[in-house]
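*Asks:* only geometry, no sequence info:
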């Protein structure tokens, strides 16, 4: 049987390899790490989580990304299986212990009898064979240039940022307290999954002043990439208005200060557990482009973090993606080179789960083609189908930008009988999607 070659061992490449191999197709994963490093990666493991350690909401009845979790589990996805196996308390979110997660994905892939690995940098688009390019937003310069040459289009790009990680034992728990927003979660661990650092109005104002004045990373002259709105640096949000952070990642709602229950904080900084041991916490929503020296001093202004030690400081990097609505067909194939499929963030989906979902589809579609079959895309009423429909023609090519899964990508629900409440409407979306996805799998 013909072999499927996959360039990139991130979320999308790992899931694509697993799905194709499980369908009986031999797979080779071409991964340039660890011999060729990137700005964000620390290891050579497959499916390494470089930004947040969260797969976001796991609610499959009221949330589009939670529905995507459900669909990937129904399709026996490796990424969701390993994420569930290594989950951490995080309220209603699916947060994972990032290193054991990546190690377990790597072990499962390497132990599969139909999967082999080639550690090398692929610098040019292959001229023949069966290929999936899942190099993610940090595609190597040489390969990105080859893609531009083949497509006749300039690569599109945006800036992405990483949040800092703090050592738990350096957090002052005499000031901070543990609580999930609105005490969300079924167990006590879930209800106390976050560390909260309260701010008074004066502390918040001083923090904003320092944030705006801090030295930031400057980009090269002529750099025109914008930011992805779902991952804005905190200083960019602050520049949009002094109250923006207080209504975003620093909102004080749903929380009661255990040390002073009668006084409502003006703002709250939340930290989420980053590993199973509970020794590391990441600062939620605090992606930043501040330079390291400024970053340390500004973040230590947060009550409870005055003596904080950082396991990793934040940073910013340039991400690349293609104009998929113009370049890809509904089988995720490059129209000008149909032996090549694209999957993951490079296609213009945003987020770990969305990337893995597109890898799942690409792997299944490629395996079907190699076996002489054709696998139709999932119905657009499903979360997976809504994403592939968006990137392969549903989006406006001229304004195409990275997109998280959301109910706005789904065909509208028939609203006969009066205006529906949001909870009822979202439940109708997810019920319809589950039925359609189950039929597609069958």
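*Replies:* Sure, I can see it. All figures in this text were calculated on a predicted structure; none of them were measured in a lab.

*Asks:* hey, let's count contacts and neighbours off CA atoms from now on
*Replies:* Will do.

*Asks:* elements contacting whichever strand or helix holds residue 197?
*Replies:* Taking DSSP states H and E as the definition, residue 197 sits inside strand 194-199. If contacts are counted by 3 or more CA pairs under 8 Å, 6 or more residues apart in numbering; DSSP states H and E, strand 194-199 sits against strand 177-178, strand 267-273.

*Asks:* comparison target, given below:
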């Protein structure tokens, strides 16, 4: 009997990973992507797995939450993390990629797989059969309405924001200096130093900057996600809030003077050629004219040329604790799975992880096998256990973090040492779990 193809809806990170895992399991898959027929408010290209915000997947070190998730996915054969490793650009201790090459390579690779059919069309209703929903936080209105009818629940929402990107040649290198915090790894960040007077002036202007006005329904229903808090919102929380956040000067000194600044704005390389630089932590909802005026107050950026200004958009997600199993199956329809920001995980790597598990389990359903759930002592297992068991009343998007992993059997006061033990346990349990499939 001919195997019916599994349908994956959405060609972002989660959908791309899910489709690849299904095809690698020997099952035909149809990957539906509405671009370029229809674009969301955040996408700019028709490529799969387009990175619409930062180009960073987070810390590389495996004793960091994001880095541990990277390593788990490497060991599971993730195509997203594999391609991220191939297209990495210097970013100190972070895994950052040349976003153009990264998404183009994934598009070419998926399209060339003999079991993957890429269909450029919008899907307005959930199909029959085995389906993976990976439509992301900007699901098209018709499909969102059908999902609402299926679940009987309204979406939850929060606001997400993207940082500006600057042409490297427009940055004054006589002022900005190359360094990574604590001299960790290669000097990969451009740092714009501020003295106290410059910082206070910048803080005041930023605090009073004019934002894009939210629509009534957005203002009433949405919340800011703390990990992507707009820079102007941080400024309004207090004079020193930014100095303890993205403008923290600790661990940075100008090798030309040996001095540490009062505050530092960091720029991270966007592409392999170093022609484009991202303002780290500067996601914003300021009006575009205000962005240019205020951000050019930063020393070294007086003549900054912006290739992309910051934008903010509403992200939507379902109430996963009421609807989902840790296998990423819907409770009321086990052959319907979902992954990515749609289910309330936050971050690129978490989207890839969800895509991996949803894809693997969709393939197992097609093969008549029992779906997998991962040990909660792994970062992947802890993340999906959380989104399926958290309090539905207070559910908010969750990034990978050690706070959701079960405690160790012993107390370890040193945080770095404790995280290292978490890592060792996670990777050991992952390898043991892999042998049980």
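*Replies:* Happy to help now that I have it. As the structure is a computational prediction, the values presented were derived from the model and not from experiment.

*Asks:* what value does the TM-score take for this pair?
*Replies:* After superposition, the two chains reach a TM-score of 0.97 (TM-score structural alignment, normalised by the length of the second structure), with 431 aligned residues with a CA RMSD of 1.0 Å.

*Asks:* in the superposed pair, what's the mean gap between the strand holding residue 197 of the first structure and the second structure?
*Replies:* Here the mean offset of strand 194-199 of the first structure against the second structure after fitting is 0.4 Å, by mean CA distance after the TM-score superposition for the first structure.

*Asks:* residues in the second structure aligned with that strand?
*Replies:* Here strand 194-199 of the first structure aligns to the second structure at residues 189-194, judged by TM-score structural alignment.

*Asks:* now residue 131 of the first structure: which helix or strand?
*Replies:* For residue 131 of the first structure, the host element (DSSP H and E) is strand 130-133.

*Asks:* so how far is that strand off the chain centroid?
*Replies:* Relative to its parent chain, strand 130-133 of the first structure has a centroid offset of 22 Å by CA atoms, centre = their mean, to the nearest Å.

*Asks:* other SSEs contacting that strand?
*Replies:* Secondary-structure packing of strand 130-133 of the first structure (3+ CA pairs under 8 Å, 6+ apart): strand 4-7, strand 337-342, helix 352-370.

*Asks:* looking at those, which is closest to residue 80 of the first structure?
*Replies:* Checking these against residue 80 of the first structure by CA to CA gives helix 352-370 as the closest, at 8.4 Å.

*Asks:* and the residue nearest to the spatial centre of the first structure, how far is that from residue 27 of the first structure?
*Replies:* Central residue of the first structure (CA atoms, centre = their mean): residue 351, 2.4 Å from the mean position. From residue 351 of the first structure across to residue 27 of the first structure, the span is 25 Å (CA to CA, to the nearest Å).

*Asks:* leaving out sequence neighbours, find the closest residue to the equivalent of residue 350 of the first structure over in the second structure.
*Replies:* Here residue 350 of the first structure is matched to residue 346 in the second structure, going by TM-score structural alignment. For residue 346 of the second structure, ignoring the flanking residues on the chain, the nearest one in space by CA to CA, 6 or more residues apart in numbering is residue 399 at 4.4 Å.

*Asks:* do residue 383 of the first structure as well
*Replies:* residue 68 is the one closest to residue 383 of the first structure (CA to CA, 6+ apart), at 5.4 Å.

*Asks:* about what we covered before: any chance of the helices and strands packed on strand 130-133 of the first structure in JSON lines, plus distance to residue 289 of the first structure and mean neighbour count?
*Replies:* Converted to JSON lines, those look like this (distance: least, CA to CA, whole Å; neighbours: other CA atoms under 10 Å):
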{"stretch": "strand 4-7", "distance to residue 289 of the first structure": "29", "mean neighbour count": "26"}
{"stretch": "strand 337-342", "distance to residue 289 of the first structure": "29", "mean neighbour count": "20"}
{"stretch": "helix 352-370", "distance to residue 289 of the first structure": "21", "mean neighbour count": "26"}
